[in-house]
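Trainee: here's a sequence, model it:
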Amino acid sequence: AEICRRVEKTGAAEMIRKKTGLALSPYFPASKLAWLKENVEGAEALAKKHALCFGTIDTWLVYRMTHGTSYKTDYSNASRTQLFDIFEQRWDEEICQLFGLDAQDLAEVCDSDSCFGETDLDGFFEKPVPIQSVLGDSHGALFGQGCLEKGMIKSTYGTGSSIMMNIGETPVLSTHGVVTSLAWGMQGKISYVLEGNINYTGAVITWLKDDMELIQSPAETEELCRKAEADDSLYFVPAFTGLGAPYWNSEAKGALSGITRTTRKAEMVRAGVECIAYQIADVVNAMSQDAKTEIQELRVDGGPTRNQYLMQFQSDILNRKVLVPDAEELSGIGAAYAAGRGLGLYGDEVFTRLKRQEYAPKMCEEIRVRKYNGWKDAVKSVLK
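Mentor: This next block holds a predicted model:
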């Protein structure tokens, strides 16, 4: 955070946003790389000799799996570093210098479905096999969900959540608090996305279990949600470390508001579950405004999608269909699909393999509007 404040004082924040699509934030790797270089013993000296490799986890994995012969990344991961010009599609020297980094020391950026080298996994395979796909976590899920057309959108529910919309081959800079990134580079073409990252979604359930000790397992939340008072006014804003998209307020603190005499454990747990859906609705609505696209459905994945109460509530608050696939690990599936397609093992028919459960909105308009407005008021109360 201190490094970001230092960069912001140079007046470069807006330039960085316009080139990278990302609001200046310690969330992204640029400031983390700068911190490591400044604080890890010997790093500065190695960097001066151009003997230091900088990268995200994919770069490190590829480097290790190829015994140091391949120092590469793909467009999706490069676009998340806050060092990559997504319009010129290259590392930006000016931004790198602001963070004390040298662009020539960064990994080679390749198409997401190209060959990144070969590996035998330290002898696990009899002969080396190609590493034929590299994708960022959320980008992999977008691809695995089959969101290949402009306007298609998915949400991955994890510790935090990533909501991502395919916006096609022409980038759109957000004016509503989400970020613009590259989806992937495949078969020589670049696709762009809008993305919103939420810090705490599934982690709220972990907090209810481990810290508040209100539940013993995440599976209990669905039954408690159904036992809670049908129409109370309780809201939980999980700003444990500030709020991510679309608010980007790192000073905000969490709040439980609307407590009444009838507030019990069940109501508190339900507020924790419902805040996941509210936060995702905030981001989906922001993306719809930025892309000037009417969203028809939300494709979802991740562990919390097993909670049927949450999925129905998500559909109700969005007033859109929510589609839950019969597989959870869409990020891995997406990378596998990209690798197989890149090698010509199969074509787009692979995307029809997923079976989906559909949730359609059931909540009446008056209740939906009242509930969502109550959430917006709760969020306003924690913003500084």
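Trainee: only C-alpha atoms for contact and neighbour calcs from this point on.
Mentor: Noted.
Trainee: elements contacting the lengthiest helix in the chain?
Mentor: Taking DSSP state H as the criterion, the chain has its longest helix at helix 265-291. Packing partners of helix 265-291 (3 or more Cα pairs under 8 Å, 6 or more residues apart in numbering; DSSP states H and E): strand 161-168, strand 189-198, helix 202-206, helix 220-227, strand 235-237, helix 308-318.
Trainee: I'd like the ones you listed written out as CSV, with distance to residue 324 and mean neighbour count added.
Mentor: Converted to CSV, the helices and strands packed on helix 265-291 look like this (distance: least, Cα to Cα, whole Å; neighbours: other Cα atoms under 10 Å):
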stretch, distance to residue 324, mean neighbour count
strand 161-168, 14, 26
strand 189-198, 20, 24
helix 202-206, 16, 21
helix 220-227, 16, 17
strand 235-237, 25, 26
helix 308-318, 8, 22
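Trainee: related to what we said a few turns ago, tell me which residues of the longest helix of the chain are tucked away?
Mentor: 266-284, 286-288, 290-291 (16 or more other Cα atoms under 10 Å).
Trainee: ditto for stretch 172-184
Mentor: Within stretch 172-184, the residues that count as buried by 16+ other Cα under 10 Å are 172, 173, 174, 176, 177, 178, 179, 180, 181, 182, 183, 184.
Trainee: so which of these sit within strands?
Mentor: Residues of those located in strands (DSSP state E): 179, 180, 181, 182, 183, 184.
Trainee: right, and the fifth one touches residue 76 too?
Mentor: I take that to be residue 183. Yes. At 5.6 Å, residue 183 counts as touching residue 76 under the criterion of Cα atoms under 8 Å.
Trainee: quick check: neighbours shared by these two?
Mentor: residue 139 (Cα atoms under 8 Å, 6 or more residues apart in numbering).
Trainee: mind listing what's buried in stretch 96-105?
Mentor: By neighbour count, with 16+ other Cα under 10 Å as the criterion, the buried positions of stretch 96-105 are 96, 98, 99, 100, 101, 102, 103.
Trainee: my error: substitute stretch 231-242 in the last question.
Mentor: 233, 234, 235, 236, 237, 238, 239, 242.
Trainee: ends of it, what's the gap?
Mentor: This stretch, stretch 231-242, spans 28 Å end to end (Cα to Cα, to the nearest Å).
Trainee: can you tell me how far the residue nearest to residue 134 when sequence neighbours are not counted is from residue 253?
Mentor: Closest residue to residue 134 in three dimensions, ignoring its sequence neighbours and counting by Cα to Cα, 6 or more residues apart in numbering: residue 112, at 5.2 Å. Using Cα to Cα, we find residue 112 at a distance of 38 Å from residue 253.
Trainee: here's the other one to compare against:
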Amino acid sequence: MTTNRLTIDLGTTNTKVTLWQNNEPILRKFKTPKVIKGKYTDFDLKALWSEITKTIEQFNAEDLKKVEQISIASFGESGILYDLDTKQFASECIAWFDERSQVIVDSISAKDKHKIYKITGLPVHSHYSACKIAWLLKYCKSFLHPRHKYLWLGVPDYLVYKFTGNFGTEYSLASRTLDLDLSTSNWSNEVKQIMNIENVTFPQIYKAGEKIGIVKGAFKNILAKNCIVSIAGHDHMVGSNSASLKENQLLDSTGTTEAMMCLVNYPDLSEKAEQESLTNGIYTDGSHYTRFTAMPSAGSTIEWFMNMLGLNEADLVALMSQAMKDYKNHKLLNTKVLIIPHFNGSGAPYKSTQSEGLIYGINRETSKEELVFGLFLGLTFEFAIAYESLFQDVALNKIKVIGPASKDPLWLQLKADLLRLNVESIDIDQAVSAGAYLLTNGQHNLDTKITIYNPTKDTDQINYLRKEYDQYKKIYQFLKKNKI
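Mentor: Now for the predicted structure:
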């Protein structure tokens, strides 16, 4: 009998539930439920579970009967406190991008931040779980008891519990909590003490794809007998499986944010790495470490840009296509339009939630095409700055791109031309879901279309990009120096 798999990809914008049959996906998705209260955003986990339940039940009943494994991939950092005394969930689930715990970050001394980096390989930042936990314990005393013991469950851990009744997490997601000791691959009591979260424990850590439990409850008789549940890992890392990422290759994972990652044999805990906000973690294969950084300037910035100019997707594609042609025939090599895409703050090496965007070089003659070119030029320069700061000492020979940007020729060509590296576009629908499926199925790849963008040999294009990039770096350094 043919066996099927279910994958759940928890995204910031959308959640995708995919039924896999003989390598073929049947995808259903819904908006990831959120509760927005002024400047605060929570993920609504009750609504999330309800939507996942309804979505799974929409698949064919006979196909569901053959599902022998559920694998969950997810954004990191967000989670919920489970009261071990009352056996109840006890807090809201703060969205990973929510900045309310910045007050916790600001209260930690430089000495303690340095200690935490040496243990976890992460810079202390409001996005990470430990800061959210500390904020909840300090500011939500009306419903969190100071003498109770709590368990922190990341969002995928929560789903595992709902499916199986068991507690567990996975290494690449544990790496995003700000409490995983990279030297021992276990939880750090020292960090908990620094963060004042000593009454909070974390679940047992499992390898990606490893069985955490067996489906119980309402789904027990809907799925195959003894259907197992596992966690595939942090979404960007899981997506790299669909791109068959190897050492000496850089993953460019695009979506709401843009992530850069390579595989290494040891974490970089140097002073330079700490200063430039490099994040280290354990990869889904359990044998590599990840050198990783994420930039908030990607899909969310492009969406803002489209809304501002009243563009739909077809409009943007047409403008990008024309800009690509005009870039190649030198018509855009005199444009001065440049966009600093810090609309959600800046990424590494100057990682600041307070940094703001900038549009430079516009006048009454500026066209939409020039603005589009300036946007993707800025996104490319932002990428290049992070690459040069954090990855240039690794012998990388190509960039592999997954996610929506894999279909953006202008963006990919600009990266190839500026960084002088081949860029491979991995055209695979739902790369994270595919990566989660591959982890459960013991396969290394699916049939995918790969388009290669080679660096230009046109000296005019090279000189233009270098000149504009030099200008960009000067502006970037000014923002960094003045903390704006």
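Trainee: run a quick neighbour tally on the nearest residue to residue 79 of structure 2 once chain neighbours are set aside.
Mentor: Counting by Cα to Cα, 6+ apart, residue 154 is the residue found nearest to residue 79 of structure 2 once chain neighbours are left out, at 3.9 Å. Neighbour count of residue 154 of structure 2, defined by other Cα atoms under 10 Å: 28.
Trainee: what do we get in structure 1 for residue 154 of structure 2?
Mentor: By TM-score structural alignment, residue 154 of structure 2 lines up with residue 56 in structure 1.
Trainee: residue 360 of structure 2 too?
Mentor: Structural alignment (TM-score structural alignment) places residue 360 of structure 2 against residue 257 in structure 1.
Trainee: can I assume that match is in contact with residue 379?
Mentor: No. Using Cα under 8 Å, residue 257 of structure 1 makes no contact with residue 379, being 9.8 Å away.
Trainee: which of these two has more neighbours?
Mentor: residue 379 (23 against 18).
Trainee: doesn't that one belong to a helix?
Mentor: Yes. Assigned with DSSP: H, G, I helix; E, B strand; the rest coil, residue 379 of structure 1 falls within a helix.
Trainee: could the helices and strands packed on helix 265-291 of structure 1 go into a markdown table alongside distance to residue 65 of structure 1?
Mentor: Shown next, in a markdown table, are these (distance: least, Cα to Cα, whole Å):
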| stretch | distance to residue 65 of structure 1 |
| --- | --- |
| strand 161-168 | 28 |
| strand 189-198 | 26 |
| helix 202-206 | 31 |
| helix 220-227 | 41 |
| strand 235-237 | 42 |
| helix 308-318 | 39 |
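Trainee: picking up where we left off before, how about the ones in strands among the buried residues of stretch 172-184 of structure 1 in CSV, adding distance to residue 66 of structure 1?
Mentor: CSV is the format used below for those (distance: Cα to Cα, whole Å):
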residue, distance to residue 66 of structure 1
179, 33
180, 31
181, 28
182, 26
183, 25
184, 22
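Trainee: which one among these gets closest to residue 202 of structure 1?
Mentor: The nearest member of these to residue 202 of structure 1, counting by Cα to Cα, is residue 179 at 21.5 Å.
Trainee: what's near enough to touch the equivalent of that closest one over in structure 2?
Mentor: Residue 179 of structure 1 maps onto residue 278 of structure 2 when the alignment is built from TM-score structural alignment. Residues in contact with residue 278 of structure 2, defined by Cα under 8 Å, 6+ apart, are 121, 122, 123, 291, 292, 293, 348, 349, 390.
Trainee: what does the last one correspond to in structure 1?
Mentor: Spelled out, it's residue 390 of structure 2. Using TM-score structural alignment, residue 390 of structure 2 pairs with residue 287 in structure 1.
Trainee: any idea which element residue 472 of structure 2 lies in?
Mentor: helix 459-481 (DSSP states H and E).
Trainee: packing partners of that helix?
Mentor: By 3+ Cα pairs under 8 Å, 6+ apart, helix 459-481 of structure 2 packs against helix 368-390, helix 409-419.
Trainee: reformat the ones you listed as CSV; add distance to residue 61 of structure 2.
Mentor: As requested, those are arranged in CSV below (distance: least, Cα to Cα, whole Å):
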stretch, distance to residue 61 of structure 2
helix 368-390, 45
helix 409-419, 41
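Trainee: how about those helices, which one is nearest residue 471 of structure 2?
Mentor: Comparing these by Cα to Cα, helix 368-390 comes nearest, at 10.2 Å.
Trainee: what is the burial count for the equivalent of residue 326 of structure 1 over in structure 2?
Mentor: In structure 2, the residue paired with residue 326 of structure 1 according to TM-score structural alignment is residue 427. By other Cα under 10 Å, the residues close to residue 427 of structure 2 number 20.
Trainee: now residue 427 of structure 2, nearest residue through space, not along the chain?
Mentor: residue 449 (5.2 Å).
Trainee: distance check, residue 232 of structure 1 against residue 370 of structure 1.
Mentor: 11 Å.
Trainee: helices of the stretch 151-300 of structure 2, start to end?
Mentor: Ranges of helices in the stretch 151-300 of structure 2, per DSSP state H, counting those that start in this stretch, are 155-164, 171-174, 189-195, 235-242, 271-275, 299-309.
Trainee: using TSV, lay out those helices together with distance to residue 53 of structure 2.
Mentor: Output for these, formatted as TSV (distance: least, Cα to Cα, whole Å):
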stretch	distance to residue 53 of structure 2
helix 155-164	10
helix 171-174	23
helix 189-195	35
helix 235-242	21
helix 271-275	42
helix 299-309	28
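Trainee: what's the closest of these to residue 79 of structure 2?
Mentor: Among these, helix 155-164 sits nearest to residue 79 of structure 2 (Cα to Cα), with 5.0 Å.
Trainee: next SSE after the longest helix of structure 1?
Mentor: Sequence-wise, the next helix or strand downstream of helix 265-291 of structure 1 (DSSP H and E) is strand 297-301.
Trainee: quick check: that following strand compared with structure 2, mean distance?
Mentor: Compared with structure 2 after fitting, strand 297-301 of structure 1 deviates on average by 0.4 Å (mean Cα distance after the TM-score superposition for structure 1).
Trainee: ok, residues contacting that strand?
Mentor: For strand 297-301 of structure 1, using Cα under 8 Å, 6+ apart, the contacting residues are 141, 145, 152-157, 320-325, 327-330.
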